[in-house]
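J.: got a predicted model here, sequence first, then my questions.
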Amino acid sequence: MKNSAVHRLRLVSMPEGVSFVLLLVCSVLKRTTSFDAVPVMGMVHGILFILYVIFALDSWRKQPWTVKHASWVLLLSVIPFGGFYAERLLAREEQEGIAVPA
């Protein structure tokens, strides 16, 4: 049986990671060209980041995660490409049906 809290976190981790990378690309393009998509990508990434944090805290509350594991999942949201690793970590956890230590 899939844990809905971990599943929701897993579903938002990949788009959050993609939006973070796109925001970094848009920031570079803003400074090197006349292309300025930072306001739009900033808002998209901000909404996805807030959802990620809310879902991570909800998963921590509902799962038998240690403080170390929960901190690792939250830290992955601020590392470039961390969302991709978080998705793989959460997929493995969801598939095994138990908490995977970080």
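T.: Nice, thanks for sending it over.
J.: when you work out contacts or count neighbours from here on, use the C-alpha atoms and nothing else.
T.: OK.
J.: which stretch of helix or strand covers the residue most central in space within the chain?
T.: Nearest residue to the geometric centre of the chain (C-alpha atoms, centre = their mean): Ser13, 3.4 Å. Counting by DSSP states H and E, the element that carries Ser13 is helix 4-32.
J.: show residues contacting stretch 13-32.
T.: 35-38, 41-42, 44-45, 48-49, 52, 77, 80-84, 86-87 (C-alpha atoms under 8 Å, 6 or more residues apart in numbering).
J.: out of everything not next to it in sequence, what's closest to Leu76?
T.: Ranked by C-alpha to C-alpha, 6 or more residues apart in numbering and with sequence neighbours excluded, the top spatial neighbour of Leu76 is Gly82, at 4.4 Å.
J.: put this next to the first one:
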Amino acid sequence: MTLKTKISTFRWISILEGISFLVLLFLAMPLKYFFDLPQMVQIIGMAHGVLFLAYIVGAVLMYSPLNWRPQTLLIAIVCSVIPFGPFYIEKKYL
């Protein structure tokens, strides 16, 4: 797999993880707590969980090929739990 392909794959994982996190926070959670509809949290939560794990694994795998400093990897991991964080990583470091 070429570096360009790795970056492109991680970029897509980052974008999808960021979108799933926002949908979970701003759509699924309000539906669960304000309208007593927990089904959306189950569906979006599972998708987000898979994408979150893929994002973390992807960040660790990108550490060496992109010559990231340890601080950059730490920033990428911390940004995974901040709304809009994965979009920041995608724009700034990829």
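T.: Thanks, I have it. The structure presented is a predicted model; accordingly, all values stated were derived computationally and were not measured.
J.: on that earlier part again, the residue nearest to Leu76 of the first structure pairs with which position in the second structure?
T.: Under the alignment by TM-score structural alignment, Gly82 of the first structure pairs with Gly85 in the second structure.
J.: also Lys68 of the first structure?
T.: Per TM-score structural alignment, Lys68 of the first structure is aligned with Gln71.
J.: list the contacts of the longest helix along the second structure.
T.: If you go by DSSP state H, the second structure has its longest helix at helix 39-63. Outside helix 39-63 of the second structure, the residues within contact range by C-alpha under 8 Å, 6+ apart are 6-7, 10, 13-14, 16-17, 20-21, 23-24, 28-29, 31-32, 68-70, 73, 76-77, 80.
J.: name only those of these that count as buried.
T.: For the contacts of helix 39-63 of the second structure, a burial check counting by 16 or more other C-alpha atoms under 10 Å picks out 7, 10, 13-14, 16-17, 20-21, 23-24, 28-29, 31, 73, 76-77, 80.
J.: Ile44 of the second structure matches what in the first structure?
T.: In the first structure, Ile44 of the second structure lands on Met41 (TM-score structural alignment).
J.: next, count neighbours for Gln95 of the first structure.
T.: Number of residues near Gln95 of the first structure (other C-alpha atoms under 10 Å) recorded here: 12.
J.: quick check: the gap between it and Ile79 of the first structure.
T.: 24 Å (C-alpha to C-alpha, to the nearest Å).
J.: now swap in Ser13 of the first structure and tell me
T.: 12 Å.
J.: what do these two both touch?
T.: In contact with both Ser13 of the first structure and Ile79: no residue, using C-alpha under 8 Å, 6+ apart.
J.: sounds good, over and out.
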